[in-house]
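Trainee: here you go, sequence then predicted model.
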Amino acid sequence: MESLETRQLLAADGIACRHNVYDAEDVNDDGRVSALDALLVINALSDERSDDASVFTDVTNDGNRSALDALRVINRIGNDHEVTSIPSIGPGPLIPNAPEVVSSIDGRGNNLTHTNWGATGQMLLRIAPAAYADGVSAPAGANRPSPRVISNLLSTNSSDSPINQHGLSAFVYAWGQFIDHDLGLSETEQQGESFGIVVPTGDPHFDPDQTGTKTIPFHRNEFALGTGTSTDNPAQQINLITAFLDGSMVYGSDETTAASLRTFVGGRMRVTSNDLLPLDEHGMAIAGDSRASENIGLTAMHTLFIREHNRLADEIRIIEPAADDETVYQRARAVVTAIVQSITYNEFLPALLGRGFMTAYAGYNSTANPGIATEFSTAAFRLGHSTLREEIGFLDNDGKALQDEVALKDAYFRASMLEETGIDGLLKFDASAAANEIDLGVVDALRNFLFGPPGAGGMDLVAMNIQRGRDHGLSDYNATREAYGLPPVSTFADITGDVTLQNRLASLYGSVDDIDLWVGLMAEDHLLDASVGELTATIIADQFQRTRDGDRFFYRNVWEGQALQTLEQTRLKDVIERNTSAVGLQDNVFFMRTELRGQVYADTSPSSEPNDRRGIEDCLIELMDQDSKVVATTRTDRFGNYRFRSFSLTGDYQVRFVDSGETLTASITNGDSRIRHLDFMLADIDA
C-alpha cells in the first residue's frame, strides 16, 4: 500500500468560495443581477480572508475567484436573460478503438509486477488497525449497544425526510450502488458463523410480543485463508470480485460468468426480445453481478449498460464488417468500461464530494494498490443507504407520473416487474426525484422491511451496517480519523453541530473514542461544497484515487485526442437517451436543481419591467403540489422577490399569493427547470 503521508491534505476543503448553481451571476442570490453583484466579487478578490459565507463569488464554477468571475457578472448586467443549461455533447461517429491489450476479466495482470493487485479473491486492505475484541478475530464493539438499539435511536426516519441540500438526485444512489457492485463483494450466500443482531425487548417491528428473545439473523463473512491466527495476523476478509472500476457488474469477474452472458454472435450480450436482461428459473436477472435483482432500479441500470454494449457492438460491425465476434465484444467492452469510469470521475464524484477534493490524475502509478479498503466498502460507501426514498416512480418525458409509484419494500428481487414497466420511466424518475440527505436517517423500507417484513426475511440495513463493521473488526471513528491523517475529535460537538444528535451519541457511546465507524461517518457535519463529512470524503477520495491511479487500463491512460474527448463528453444523460425513449433530461442527471421564482409588486409601479417595479416585502407565498397540498411556504424579501428550490419531484405545481388567493401554475419537466416571472401584482396600495 502506498504511503499515507500526504493523505491529510485530502481533508482540507480547498475551495474557499461558492458557486450559485441556480443563477451563477446572482452573487448575493437576491434574484437580480446588478452592479452590487460585481462589486461583491471585486471586493472578494482583494480580501483573501473572505470565506463567502453568504455570497457566491465563484461565478465560473472553476473553484477559484478571479477577474473572469467579475467580468462575467458585468457582461450580464443590463442583459438579463433566462438561465438555460448548456447541452452536453454526445459522442459523434467516432467509437474509440480497443486498446492493444484489454484488461482480463478477473483483474489479474493489470499490474505487471504485483499481478494479483485488484484481482478477484484478494484480501480487503486496512488503512486503520484491526480492532477485534481479542485482537485476532472476535467481533469488535462487544461493550457497545446492540446495533438495533442504535438504529432505533438514531435512524428512525419520518415520511418528510429532508432532501439533499446540494440538490442531488436519486441517481446518486442508483449510480452509487451500480458501481459499488463493480468494486467489491465480501458477503456471500454461504452461512458463516452466526452473529445475530440482538433485538431490544418490545421492539415494535421485530419483537411486538415483548419476548425479549428475538434476533435479526446475521452471519459473519468468511476470513481469508491463513488469517485470524494471532494478534500479528488478525482476520481479514476477501473481495470476491475485481477491485477495478472495470465494468465487472456488466461483464462478470470470472470467465465462466462472462461467457454465460454472451451470444458469441456479433460481439453482443444476451437480452430478451424486449431488450431486457434474461431471467433465471427463480425470476432473478442474469447479469455480471449476482446482486443485479436487489431492486428494480439497480436492474434497470444493468439493463441500460447491456443495451449500450449491444448498441456499440452493432455500430462497430457497421464500421468494421470483417471484425469477428471477439474483436467486437472486446472493443465494445473497453468503451463501456471507459464510459463508466468517465461518468464516475467527471459527474458522480464531483457531485458527491464537490470539485477540488480529489487529486488531479497524473497518470498510471504502478506503486498504487487499487485494492478495496474495508473502511470504504464496509462503512463509507454505504452512505447511499440514507439517500433512498420510500417509493420508486415512473415518469414520462414531461416529468409526470406514468403509473402509481411502487413502494421500495415491494421492489426487492422483482426484476420481472420491468417486463411490464420497462426502464425508461424509471430512469427518468431517478433524474427527476431528489435524493434524501446523507445523514443517519434511513427510510422504513430499509430499516424495518429490507427484503421482507419482520419475521419473514425482513432486516434492518442500519443495524446490519453497524454489525458488519464489528464483524470486520473496523476501528472506531476517531482511530480511523487518525489512520487517514486527520486530527481526532475531542467532543461529540466536533462531529456534529446538531445538539440533539450529540446527546444521543453520548447516551449510546459515552466516549468519542468508541463510536462505530458507519455511525460516526453518517453523523458528521458536511463539508462546505460536499454532501458528506470530512472523514467520509477522505475515505472515498482515497479509494477512488487508488482505484484510478493503480489501474493500467484506466481510460485516460489508454486513449488520447479525439477518442478521449468523445469519452469525456459522454454523460450518463447521453447513455440513457440513446438507449431509451427518455428525452429532455437535464445535462447532469446527478443533480435535481429546480427553481420557481417571482415577485409581488405594487400596481403603482411606473413600469412593467421587473427592475423598475416597487416590490412588496413580507408577503406570504405558498407552493402547492398537483393535489393542492401545501408543500412549502416563504415570504417575499425587501425587493418583493420570492423563490422555491426544494422540489422533491417534477410535475405540476401551483404558487399561491395568500393575501389575494391568486394562484399561478408551473410545470417542472426535468431536474434543471428554472421558471421565472411568476409575478403577482398587489392592487390598491398607497404610492
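Mentor: Alright, I've got the coordinates.
Trainee: only C-alpha atoms from now on, for both contacts and neighbour counts.
Mentor: Noted.
Trainee: which residues of the stretch 351-500 of the chain fall in strands?
Mentor: Ranges of strands in the stretch 351-500 of the chain, per DSSP state E, counting those that start in this stretch, are 391-392, 406-407.
Trainee: let's have those strands in TSV, adding mean neighbour count and distance to T594.
Mentor: What follows is those, written out as TSV (neighbours: other Cα atoms under 10 Å; distance: least, Cα to Cα, whole Å):
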stretch	mean neighbour count	distance to T594
strand 391-392	18	20
strand 406-407	14	24
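Trainee: any idea how far R148 is from V198?
Mentor: Noted for V198: a distance of 7 Å to R148, by Cα to Cα, to the nearest Å.
Trainee: picking that back up, nearest to L486, of the strands of the stretch 351-500 of the chain?
Mentor: strand 391-392 (37.7 Å; Cα to Cα).
Trainee: need the residues that contact the closest one.
Mentor: For strand 391-392, the surrounding residues in contact (Cα atoms under 8 Å, 6 or more residues apart in numbering) are 297, 405-408, 426, 429.
Trainee: again, but for stretch 318-325
Mentor: For stretch 318-325, contacts defined as Cα under 8 Å, 6+ apart pick out 264-268, 317.
Trainee: from those residues, which single one is nearest F449?
Mentor: R268 (37.8 Å).
Trainee: ok, now which ones touch the closest one?
Mentor: Contacts of R268 (Cα under 8 Å, 6+ apart): 262, 309-310, 313-314, 325, 329.
Trainee: only the buried subset of those, as a ChimeraX command please.
Mentor: A single ChimeraX command selects the buried members of those (16 or more other Cα atoms under 10 Å):
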select :262,309,310,313,314,325,329
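Trainee: farthest-separated two in the contacts of R268?
Mentor: R262 and D314 (14.1 Å).
Trainee: and here's the other structure:
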Amino acid sequence: MNSEALAALDRREFAQALKLLEDDLAVQPEAELHALAGLANFQLERYEEAARHYTAALQIDGAHSAWRSMLTVAQANATAGVNVHVPALQYFDADELLAPASVSEGALPSPLPPARRAGGFKRLWLWLGWLIGAVGTLVLNGLTYLVGRISGYRDKIWTNWYRKKMVIGVLTLAYMRERLNKHNLSSSYPKGSLVGFQPAGQKPPPGVTHFRTADGTWNNLADPKEGAAGTRFLRNVEPSAIVTETQEQLLTPNPREISHRLLTRDRDSDGLPTMKEVPFLNLLAATWIQFMNGDWINHGEIVFDDVIEVPLPDDDPARNRYRQSAMFVGRTQPDPTRRDGEPAVTSSINEVTHWWDGSQIYGSDQATQDRLRSGVLGKMRIQRNGTLPVDESGVEDTGFRRNWWVGLSMMHALFVAEHNAICDMLHAAHPEWDGDDNRLFNVARLINAAVMAKIHSVEWTPAILPNKILDLGLNVNWYGLATYMFRKGKKRRTLSEINIRNAELGGIVGNPSDKHGQPFGLTEEFVEVYRLHSMLPETLRLRRRGDDDVVEELPFPETRQSGSTGVTARHPMSDLFYSFGNQLPGALQLNNFPRFLQDLSIPGNPFFDVGTVDVLRARERGVPRYNEFRRQLGLNPIESFDDLADDPHIRSELKAIYGDKPEDVEQLDLLIGTLAEGHRPSGFGFGETMFQIFILNASRRLQADRFYTDCYREEYYTAEGMRWIDQTDFKAVILRHHPELADTGLANVKNAFEPWDETPILDPTRHPLRASDSETKDNPWLGDGYRRASA
C-alpha cells in the first residue's frame, strides 16, 4: 500500500492521492487500491469514476460491505448529477439587498377597472355584515378571553384544548393564538426602521396596488420591502432568548452522535432500513410541505470556506469509510445588511419572498419570472408531456430548485399547468383583454397562489393533524364560522352575501388585514419546526395507474437533481401521482430519520448528514433549545426526560446523551424534543411544541397579506377567479390535469393527501377526516356523531 497516498488522503489532498493511486494501479490493480481511488474520486465529486473504481474493487473482492455502500451512493450521485450547483452559486450582496424597492417598467399591468358602486340593496347587506362583525367581535373576543382565563389551556406540563368540547376547544385555540400574537412577534430590524432599511416616503410604482411583484416588494405600500425576498427572518421569541451558540457549546452534545443514536432508522433482518409509517397520509403530503417550503423560506447557499467541524465519534462508520475524523458543515450565510450599533443578536436573510405568493414556481426576482413565462396569453413554459423545460444543469427550470427531487418535479409541473388552465379560463371570460399576456399572467398568479394557500390551510394541515377541533378551526380561518356552518361542500365560498367583518365569523380571507403591530415576515423559529425529513422514505415504490404491483423500486437519492428527469421520462406523471397517492410517508418520531439523508452528498460537499445539520442549525441561528423554546411560547417546560416520552428506551437514550441530572434537560435540542414528545393532541402527526408555531403562523400568513384580506375582491381577482378558488381543492387540481386518475382510489377519498384506497368502506385509521366530510349529515355542531355515515 502506498503510504504517501494514504497520507495525502488523510490531509484531504485528494488530487495528489489519486495521482499516486493511479500510478500504483497501472502496475498492480489491487482491490484496496481501487477502493482508495474510488474514495479519492468521490471526495473530488467525480462520481462516475468513483463508481468505476468501487465496481473494480468488488469484482476482485466482493466481501466488503462498506465498498458496496459507497458504490451505491456513487452511482446514485452520478445519476443525479449532485456535483452540479443548482442553482448556480450566488451569495447575498449588501448593496443589492439595501437598494430601494423597484419594479421593472412594464412588469405589471395597469389596475383593472374598479367595481361598480354597490346599489342600495347591496350597501345594506354590506352594512349588515359590518354590524354583525362589530357585535360578533365584541362577543367572541369576550368569550375567547373568558374561556382562556377560566378554563385554561395547560395542565401541569401539556396543553389540554383537544380534550374540551368542540366550541370550548375552538375558543381555547383562539385564546392561545391571541396570546402568541401579543407576546411572540418580534422584528429583526431596529425599532423605527423600515424593513430592509428602506428610505421612507417611496412612491409606489404603477401596478403594485393590484398585483404581486416578482420579489415580494410593495405588498405593504408604506413599507415596501416588508416580506420581500432578501429581507431578514423575524423572530417568535424574545431577543434575550436568542443565543447564537459557538465553539464547545455549539457541538455539545455532539450533533453527529445525536443523529446516529436518536434519529437513525432501524434495520430489518436483511439489513434494510425499516420506516415507521403514518397510516393516514400518503407521500404527496410529504412532497407538498417541501413544495410549500420553497415558497416561504430558505437561507440561500451555505458558506463553503467557513465550516463547522463536527467530530465523528470513534465508533462512527464514516471515519473509515471517508478516512476523516470530522464532518464539515458550511455555515449559514451572514447577514450583510447589519449596521453598526445594532444589538448583538444574530440575523439571517430569506432568499425567497416571505409571502404566500407561489414564488416557488414564479421565482423571487423579475429575471427568473421573465425566463419562466411563455409570453403568450399569460402562460408559463411547459412541455407537451406535462413536464417542465430542462436547462443546462439537467434540472427542470422553475422558480425555486434547491434540494430538488422528482416529487418537486411533480408538484411544480402540476401548478404550472394549473396556472395555464387559469389563463385559459380568464381569456375565455374576458375577451376584452384581447390576449393581454401581462394581465392574464398576473391575475392568474393571484388566483393560483390563493389555490395553493387554500389547499394548505383546509386540506394539508388537517390531514397531518386530523383532529376534529382543529379541522373546524382551520376551515373557520379560511371561510368563517358562518359560512362553515351554513354552507356545505362546493357551496362554501369566501365573501358570502353578507361579508361579516370579523375574522372568526367571516373568515380571515376577504376581511381586513391585521399585523398585530409588527411587520410581517416568517421567522427562524418557523424554519426550525418545518424540519420534517422523517416523512421521507428510503425508496419510491412506483406503480402503473390502477395496478398495485410495484414496477420499479427506486432509491430516493437517484431521483434527486437531474435524476428526476430520468424518472419522469420512464414514468408518466399520472403514474407518479398514483404511486405517491398509494405510498405512506414516515412518522415524525425518533429513530425514523431516512438513512440516506445521514450519508448524503450535496454540491460542494460529498459527505453531509442532514440529521446532524438539522440539530446544528438551530444552535447556530440562536433558536432556543427545547425547554426554553416552550417557555417562550407560553408552554410549561418538562422537568425531566420522564415527562417527555413514555418509551423507557427513548428516555434511557436521552439521558445517556444529554445527562441524567435535573439541569441536563435544559440541553435537550428542539428537534429531538419535538420528535420525542409522547404526549400529543388527539390524532396529531406531531406534538404540541411545534403546533404553537403553526397556530401563530397559519393565521398570520393570511391575515398580514393584503392580497388575502383587504384586496381579496373581484376588482383584483375577477369574479371568475374567486369562483375558481372556491371550487378548487387538491383533488380537483390533480383531476383537471390527469383526468385518467378518476378511475383510481383518488375518486374514493375526499382529501387527496389521504391514502388512495379503493375499498367500499374506508378504514377510519387511514381516513380520519372522513368524519368531517361536510357533505354528510354528521356535522360536528350537531353532536358527537363524528363518523362517516356511508362510504
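Mentor: That came through fine. Just so it is clear, the structure is predicted and the values come from calculations on it, not from any experiment.
Trainee: send over the TM-score of the superposed chains.
Mentor: Overlay of the two chains. TM-score (TM-score structural alignment, normalised by the length of structure 1): 0.69; 524 aligned residues with a Cα RMSD of 3.8 Å.
Trainee: quick one on the thing from earlier: out of the contacts of stretch 318-325 of structure 1, which are inside helices?
Mentor: Among the contacts of stretch 318-325 of structure 1, the members falling in helices (DSSP state H) are R317.
Trainee: downstream of the stretch of helix or strand G169 of structure 2 belongs to, the next helix or strand is which one?
Mentor: Per DSSP states H and E: G169 of structure 2 is located in helix 166-183. Per DSSP H and E, the first helix or strand lying C-terminal to helix 166-183 of structure 2 is strand 231-232.
Trainee: where in structure 1 does that following strand align, residue-wise?
Mentor: Aligned by TM-score structural alignment, strand 231-232 of structure 2 falls on residues 122-123 of structure 1.
Trainee: returning to what we had before: for the strands of the stretch 351-500 of structure 1, give me CSV that also has distance to D58 of structure 1.
Mentor: Putting the strands of the stretch 351-500 of structure 1 into CSV (distance: least, Cα to Cα, whole Å) gives the following:
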stretch, distance to D58 of structure 1
strand 391-392, 36
strand 406-407, 40
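Trainee: F647 of structure 1: which of these is closest?
Mentor: Using Cα to Cα, those put strand 391-392 closest to F647 of structure 1, at 15.6 Å.
Trainee: distance from the closest one to the middle of the chain?
Mentor: 16 Å (Cα atoms, centre = their mean, to the nearest Å).
Trainee: just give me the neighbour total for H114 of structure 1.
Mentor: H114 of structure 1 has 13 neighbours, counted by other Cα atoms under 10 Å.
Trainee: what's the distance between it and G469 of structure 1?
Mentor: Counting by Cα to Cα, the gap from H114 of structure 1 to G469 of structure 1 is 28 Å.
Trainee: ok, now A130 of structure 1?
Mentor: Distance, A130 of structure 1 to G469 of structure 1, by Cα to Cα: 11 Å.
Trainee: who has more neighbours out of the two?
Mentor: Shown here are A130 of structure 1 and G469; by other Cα under 10 Å, G469 has more neighbours (24 against 21).
Trainee: ok, the more buried one touching S377?
Mentor: No: counting by Cα atoms under 8 Å, G469 of structure 1 stays clear of S377, with 9.7 Å between them.
Trainee: which parts of the stretch 301-450 of structure 1 are helices?
Mentor: 325-343, 349-353, 374-378, 418-421, 424-432, 444-447 (DSSP state H, counting those that start in this stretch).
Trainee: the last one vs structure 2 - mean distance after superposition?
Mentor: For helix 444-447 of structure 1, the mean distance from the matching residues in structure 2 following superposition reads 3.8 Å, by mean Cα distance after the TM-score superposition for structure 1.
Trainee: and if you look at the first one?
Mentor: Mean deviation of helix 325-343 of structure 1 relative to structure 2 after superposition (mean Cα distance after the TM-score superposition for structure 1): 0.8 Å.
Trainee: okay, that helix sits on what stretch of structure 2?
Mentor: Residue span in structure 2 matched to helix 325-343 of structure 1, by TM-score structural alignment: 437-455.
Trainee: so how far is the matching stretch from its chain's centroid?
Mentor: Counting by Cα atoms, centre = their mean, stretch 437-455 of structure 2 comes out at 20 Å from the chain centroid.
Trainee: great, nothing more from me.
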